[in-house]
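> I'll drop the sequence and a predicted model, then ask my questions.
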Amino acid sequence: MTNSTIHRYFAPASTGNFSVGFDLLGVAFEPLPVGSAEPELLGDVLEILAEQSELSLHISGRYRHQLPADRSDNLVLSCFYAFEQAVGKPLPRLALHLQKNLPVGSGLGSSACSIVVACYAFNDYFGQPLTQLQLLQLMAEAEGGVSGSVHYDNVAPSLLGGLQLMLPGSEQLSRTLPWFSHWRVVLSYPGTVLSTRAARAVLPAQLSLADSISFAGMLSRFISALYCQDEAEAVAALQDLVAEPARTPLIPELPALRHELTAKGVLHLGISGAGPTLFALCPDDDTATVTAAYLQQHYAKNADACTHICQLSAAGARALPKQAATNGQRI
């Protein structure tokens, strides 16, 4: 059975932690538009092509080759069954097409992006049986199955957009924070894979009282500076006291790159999520252009590498314009 209309959905890439907020801060990003061209979609696209007797998934996109060859192990399919269980009734099976545009194990929220676009798409397509809160909880649980722990700092910004502060113990789960609109963020992925599980395995099992106070203090300082729109104070507070000391041996280029880019005017260079993607916080477009060129030259390692000049993505997951199915459309 085929539909005459293809339902299309998108979820953006995200940076977890943002240096100062381990597991508590996450940001959604989108590439800056170039000239009059439409902005590039930095994230995954899921198309619902048809209802049919069995669930099926076709995969395309730049990073298709990084996914398991066995499609039955794909997150999109596991999200369908988890969504169906959450709804509490059988749902029609679908023909699906995933455009995998984010590299796997990159620190750009790749698994979270696939989870968010899938769950958002199913909820929209089936008439929104789950509330946004239920949807976010479902996404976080699915992400926990991949990373080894339930955390919201990638799924929340990918779903909601913006800079999100996680609110443990609150029914709200996260809150959108202010941002500096002139900030540009260069995201540079070297082309190598670093699994979130492996990156979490090197972290300390616990923090001392002094380190815990320092971590809480820096995060409080950063959030206060955002609300006061004190840019210098916000930049000064961007210190990773939890993950970076343990993960720098996994990304040995970081200290030298930070030294060089600071001299070029970069405000901060940090690890995006679990890495190996790095994010460079820039004060303006010119600095971002110089930084992107430098990272592409000195950090890229193979053909899978990519570097993007980004702004904050105020919009998170969303429906894209529908398309008419053409004759011979693969389903």
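The structure has been received and is ready for your questions.
> CA atoms for contacts and neighbours, from now on please.
Noted.
> So which residues of the stretch 1-150 of the chain form helices?
Ranges of helices in the stretch 1-150 of the chain, per DSSP state H, counting those that start in this stretch, are 75-87, 110-125, 132-147.
> Of the ones you listed, flag the one that's most buried.
helix 110-125 (a mean of 26; mean count of other C-alpha atoms under 10 Å).
> gap between it and the chain center?
Relative to its chain's centre, helix 110-125 lies at 12 Å (C-alpha atoms, centre = their mean, to the nearest Å).
> Provide a list of residues in contact with Pro92.
Pro92 makes contacts with Glu51, Gln52, Ser53, as judged by C-alpha atoms under 8 Å, 6 or more residues apart in numbering.
> Could you check how far it is from Ile48?
12 Å (C-alpha to C-alpha, to the nearest Å).
> and what of Ala274?
Distance from Ala274 to Ile48, by C-alpha to C-alpha: 31 Å.
> Comparing these two, which residue is more hemmed in?
In this view Ala274 and Ile48 are compared by other C-alpha atoms under 10 Å, and Ala274 has more residues nearby, 27 against 23.
> One more to weigh against that first structure:
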Amino acid sequence: MATYFAPASAGNFSVGFDLLGAAFAPIDGSLLGDKLEICGEQAVTQLRITGRYRHQLPEDSSDNLVLRCYQLFQQRIGRSLPGLALHLHKELPVGSGLGSSACSIVVACYAFNHYFNQPLSPQALLQLMAEAEGGVSGSVHYDNVAPSYLGGLQLMLPESKTLCRSLPWFEHWRVVLSYPGTVLSTKAARAAIPAQLELATSIQFAAGLSRFVSALYCQDEADALAALQDVIAEPARALLMPELPSIRQALTELGVAHVGISGAGPTVFALCQTDAQAEDAARYLAMNYAKNQDAMTHICRLSPNGAQVLKDETHAVS
């Protein structure tokens, strides 16, 4: 049996709509993301699903993303593969803004490529992941699959050969991720954004992203924080997340440096400069943003690792 893991991710990161994405890991050492077990080979591929958020998925798993990825993987490598007994541990909520679909796609594609001795290069595998994610969100973009696959903070470069690039970070930064327990469709959230932007807004967006990336490389923390303004997604999605202004005000009063929407929401993230701020922010969000038992709040650091092998007791020979 082989077990694989891919971490949660936050797309956009306020200033980089569709162009920035970060993978996060709780500071307590727990795993925040999905696991996939390849239990063995058999005549027909079958998928069993368990995990905290299993109930958010359809009972019938025959059209699950993991199985779709196995079909796409076989098509991409150009040959049929044996049936597999698969077990998905679904630990990320659906429609949460934490890259749930991307996480399932990444852990599946990574697992299949590793299990069958890596017929796809890292770049080809990332491209396959993005195309699979495009079938869910309605457009091909890399800002969730890239960090979930590679770890860290990734800048998307879709027109380049590398597709993305890892960016510097501030090691003392903590990011509190808080999911309220409700679902917000990625397609609906994207539909709220206008198809065209005013020239002034486009210039402001380009300037903010450039400033943020430059500040990271220069390790200018004040300038990096000042650049974190969402001029595209957040204004358009204001009606979908009416609690955000009051949350931002309360957390700002606690000293939190920045509050933004994780991906398409409804998860929010609080960027904190100290552990004490992160603890205060996590306490506030857990008490005031949680709507039901599905809610969760984690104090996180940037995850240096993306998709990985947790255990490999047996390995196929292709």
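Cool, the structure landed. Note that the structure is predicted; figures quoted are calculated from it, not measured.
> on that earlier part again, can you put the contacts of Pro92 of the first structure in TSV and add neighbour count and distance to Trp183 of the first structure?
TSV is the format used below for those (neighbours: other C-alpha atoms under 10 Å; distance: C-alpha to C-alpha, whole Å):
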residue	neighbour count	distance to Trp183 of the first structure
Glu51	18	43
Gln52	15	46
Ser53	10	49
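> for the stretch 201-331 of the first structure, what spans make up the strands?
All strands of the stretch 201-331 of the first structure, identified by DSSP state E, counting those that start in this stretch, fall at 268-271, 278-282, 306-312, 318-324.
> Pipe these into a markdown table and attach mean neighbour count per row.
Formatted as a markdown table, these follow (neighbours: other C-alpha atoms under 10 Å):
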| stretch | mean neighbour count |
| --- | --- |
| strand 268-271 | 23 |
| strand 278-282 | 26 |
| strand 306-312 | 21 |
| strand 318-324 | 14 |
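> now the strands for the stretch 51-200 of the first structure?
Using DSSP E, counting those that start in this stretch, the strands of the stretch 51-200 of the first structure run over residues 56-60, 93-99, 163-166, 174-177, 184-189.
> which of the ones you listed is buried the deepest?
Using mean count of other C-alpha under 10 Å, strand 184-189 ranks as the most buried of the strands of the stretch 51-200 of the first structure, with a mean of 28.
> counterpart of that strand in the second structure, which residues?
With TM-score structural alignment applied, strand 184-189 of the first structure matches the range 174-179 in the second structure.
> Likewise for stretch 122-134 of the first structure?
Aligning stretch 122-134 of the first structure against the second structure (TM-score structural alignment) gives residues 112-124.
> and that stretch, how far apart are its ends?
Taking C-alpha to C-alpha, the first and last residues of stretch 112-124 of the second structure lie 13 Å apart.
> how far is that stretch from where the chain is centred?
21 Å.
> how about the strands of the stretch 201-331 of the first structure in CSV, adding distance to Asn101 of the first structure?
Shown next, in CSV, are the strands of the stretch 201-331 of the first structure (distance: least, C-alpha to C-alpha, whole Å):
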stretch, distance to Asn101 of the first structure
strand 268-271, 20
strand 278-282, 18
strand 306-312, 11
strand 318-324, 15
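> Any idea which of the ones you listed gets closest to His58 of the first structure?
His58 of the first structure sits nearest to strand 318-324 of all the strands of the stretch 201-331 of the first structure, at 17.0 Å, using C-alpha to C-alpha.
> Report all helices and strands that that closest one contacts.
Contact here means 3 or more C-alpha pairs under 8 Å, 6 or more residues apart in numbering; DSSP states H and E; on that basis strand 318-324 of the first structure packs against strand 5-12.
> before we move on, the earlier item: could you redo the strands of the stretch 51-200 of the first structure as CSV and give each row distance to Ser106 of the first structure?
Below are those laid out as CSV (distance: least, C-alpha to C-alpha, whole Å):
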stretch, distance to Ser106 of the first structure
strand 56-60, 18
strand 93-99, 17
strand 163-166, 19
strand 174-177, 24
strand 184-189, 7
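> quick one, which of those strands is nearest to Ile223 of the first structure?
Taking C-alpha to C-alpha, strand 174-177 is the member of the strands of the stretch 51-200 of the first structure nearest to Ile223 of the first structure, at 7.7 Å.
> and for stretch 270-288 of the first structure, what span of the second structure is it aligned with?
The alignment of stretch 270-288 of the first structure onto the second structure (TM-score structural alignment) spans residues 260-278.
> Equivalent analysis for stretch 236-250 of the first structure, please.
So stretch 236-250 of the first structure sits over residues 226-240 in the second structure, by TM-score structural alignment.
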